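Enquirer: coords please:
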Amino acid sequence: MKGTAGKILYETMRSYGVTCIFGMEDPIHVFHAVDRSFTKIVTARDEKHAAIMAHGYAQVTGRPGVCASTFGPGATNLITGLLEAQRSSVPVIALVQDHPLRLKNKNASSELDHETALAPYVKNITRINAPEQTADAVRTAFRIATTGRPGPVVLLCPSDVMALRLEGNPCRCCLQAFSRQSGSRPP
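Expert: The predicted structure follows:
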């Protein structure tokens, strides 16, 4: 698979059967890659409602719900929906646009330590630090969200990393389908 890390993230999610994403159109490089003839984008009033909609979608379909937010206050708006997903054991994948890595810990506008802020409400948080990590990070997020006690996970998507291009095939899992059974995943 070739393209930006954002495209690889989307294509890997698509291989897991993601057909709907709730939220604001961030991480921007992921949304630029979305095939809107296959994946429906449901724009929410705010990130809180996006997380709640992803939770409801997961309950109704039996598949992980996906929501998206921008950094800083946008990410903290997810907390209500993530907490509900955690308490009711519902798999939700939250895509959070993170500040560019070059601005990390430099007090950029609306910079927030997303790990510290969101950790109490999710099973796992993974930051994608390089395009080569993208497909594995998505695969891990789906595995963690759907195995054991299901629950929400966060993928932090730094905007500069999502814009980087990767050539070649990052993982074979992108070619295999996600099973409808909770906990199933590509080998």
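
Enquirer: C-alpha from now on. contacts and neighbour counts both.
Expert: OK.

Enquirer: What are the buried residues along the host helix or strand of residue 56?
Expert: Per DSSP states H and E, residue 56 falls inside helix 47-61. For helix 47-61, the neighbour count (16 or more other C-alpha atoms under 10 Å) marks 47-59 as buried.

Enquirer: try stretch 137-153
Expert: Using 16+ other C-alpha under 10 Å as the test for burial, stretch 137-153 gives 137-146, 150-153.

Enquirer: out of those residues, who's nearest residue 68?
Expert: Residue 68 has its nearest neighbour among the buried residues of stretch 137-153 in residue 153, at 11.7 Å by C-alpha to C-alpha.

Enquirer: Residue 117 reaches residue 76, doesn't it?
Expert: Yes - with contact defined as C-alpha atoms under 8 Å, residue 117 counts as touching residue 76 (7.1 Å).

Enquirer: more crowded one of these two?
Expert: Neighbours were counted for residue 117 and for residue 76 using other C-alpha atoms under 10 Å; residue 76 has more, 18 against 13.

Enquirer: how far away is the more buried one from residue 66?
Expert: Between residue 76 and residue 66 the distance is 16 Å, computed by C-alpha to C-alpha, to the nearest Å.

Enquirer: can you check residue 166 too?
Expert: Look at residue 166 and residue 66: by C-alpha to C-alpha, they are 24 Å apart.

Enquirer: Show me which of these two is the more surrounded one.
Expert: Taking neighbours as other C-alpha under 10 Å, residue 166 and residue 66 compare with residue 66 leading, 27 against 18.

Enquirer: Also this sequence, please, to line up against the first:
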Amino acid sequence: MARPKNQEARRGALIDAAGRAIADRGMAGLRIKDIAAEAGVSAGSVLYYYPELDDLVLAVHQDAVETYLTQRQQDADAPEGPVARMRAALASGLPEGPDDPVHRLLFELHGVADRSAAHAALMASLFAREVALYSTLLQVGAAAGDFVLVAAKVSDLARNLVAMEDGYGLHIVARNPAVDRATALTLLTAYARAITGCPEL
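Expert: A predicted model of the protein is given here:
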């Protein structure tokens, strides 16, 4: 039997492989053998750690949400000052392009939220934590005098920013020719500029 540390590493490798398989092939028709092939192991090895495919997919969703949020927070924390941090946050919320593996994976996994309470909770948690990120950036910018907010309820402004990111991101990943990353970022930044009264954004 594998030692606990080895088991954890093997579970992590299977989660990574399953994430790649979902991003590449989509959720429809996902099979254990697809994940096994991606991981370079037998189907039996996958089933040893995850007897139910649904449990593995949920673990992938949990990992994807945490990894994505950690990266977003790091991106927003890196620059100096509220304006630069807001710029970094805006850039970090959009796919790099239609083949962006992180966003493709998240959109695929969010697609099962209407049929699974656990996946719905993860999707809601991601949204709430992104709203919290923007709320903090807006509040800090206002306190520093860099932003003059157009609404008293900061969370409403933050929700709109996240919803716009999600909407544009979906169209980018879906290869809508009318919406590429550069266009989406320009429009998202224009909205942020309008709600903060900050022309430097």
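
Enquirer: TM between them?
Expert: Superposed pair, TM-score by TM-score structural alignment, normalised by the length of the first structure: 0.33. Supporting alignment: 88 aligned residues with a C-alpha RMSD of 4.1 Å.

Enquirer: returning to what we had before: so which elements touch the helix holding residue 56 of the first structure?
Expert: strand 20-23, strand 65-69, helix 79-87, strand 92-98 (3 or more C-alpha pairs under 8 Å, 6 or more residues apart in numbering; DSSP states H and E).

Enquirer: Of those, which stretch is the most buried?
Expert: Of these, the one with the most neighbours on average (mean count of other C-alpha atoms under 10 Å) is strand 65-69, at a mean of 31.

Enquirer: helices or strands up against the helix or strand just after that strand?
Expert: Using DSSP H and E, the next helix or strand after strand 65-69 of the first structure towards the C-terminus is helix 73-76. With contacts taken as 3+ C-alpha pairs under 8 Å, 6+ apart, helix 73-76 of the first structure sits against helix 114-118.

Enquirer: Now residue 110 of the second structure. Nearest residue, chain neighbours left out?
Expert: Leaving aside its chain neighbours, residue 110 of the second structure sits nearest to residue 123 (6.3 Å; criterion: C-alpha to C-alpha, 6 or more residues apart in numbering).

Enquirer: burial count for the one you found?
Expert: For residue 123 of the second structure, using other C-alpha under 10 Å, the count is 21.

Enquirer: is it true that it touches residue 108?
Expert: No - the criterion here is C-alpha under 8 Å, and residue 123 of the second structure misses it with residue 108 at 11.4 Å.

Enquirer: Give me the common contacts of the two.
Expert: By C-alpha atoms under 8 Å, 6 or more residues apart in numbering, residue 123 of the second structure and residue 108 have no common neighbours.

Enquirer: that older thread, and the helices and strands packed on helix 47-61 of the first structure as a markdown table, adding distance to residue 5 of the first structure?
Expert: Converted to a markdown table, these look like this (distance: least, C-alpha to C-alpha, whole Å):
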| stretch | distance to residue 5 of the first structure |
| --- | --- |
| strand 20-23 | 17 |
| strand 65-69 | 16 |
| helix 79-87 | 25 |
| strand 92-98 | 13 |
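
Enquirer: still on that earlier bit, gap between the residue nearest to residue 110 of the second structure and residue 195 of the second structure?
Expert: 26 Å.

Enquirer: Can you mark which positions in the helix or strand hosting residue 71 of the second structure are buried?
Expert: Assigned by DSSP H and E, residue 71 of the second structure falls within helix 53-77. Using 16+ other C-alpha under 10 Å as the burial criterion, the residues of helix 53-77 of the second structure that qualify are 53, 56-65, 68-69, 72-73, 75-77.

Enquirer: circling back to that earlier point, could you identify the most distant pair in the buried residues of stretch 137-153 of the first structure?
Expert: Maximum pairwise distance among these (C-alpha to C-alpha): 17.2 Å, between 137 and 150.

Enquirer: Select the longest helix from the second structure.
Expert: Using DSSP state H, we find that the single longest helix of the second structure is helix 117-144.

Enquirer: Point out the other helices and strands that that one packs with.
Expert: Using 3+ C-alpha pairs under 8 Å, 6+ apart, helix 117-144 of the second structure sits against helix 53-77, helix 82-92, helix 101-110, helix 154-173.

Enquirer: export the ones you listed to CSV and tack on distance to residue 133 of the second structure?
Expert: Below are those laid out as CSV (distance: least, C-alpha to C-alpha, whole Å):
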stretch, distance to residue 133 of the second structure
helix 53-77, 7
helix 82-92, 8
helix 101-110, 18
helix 154-173, 8
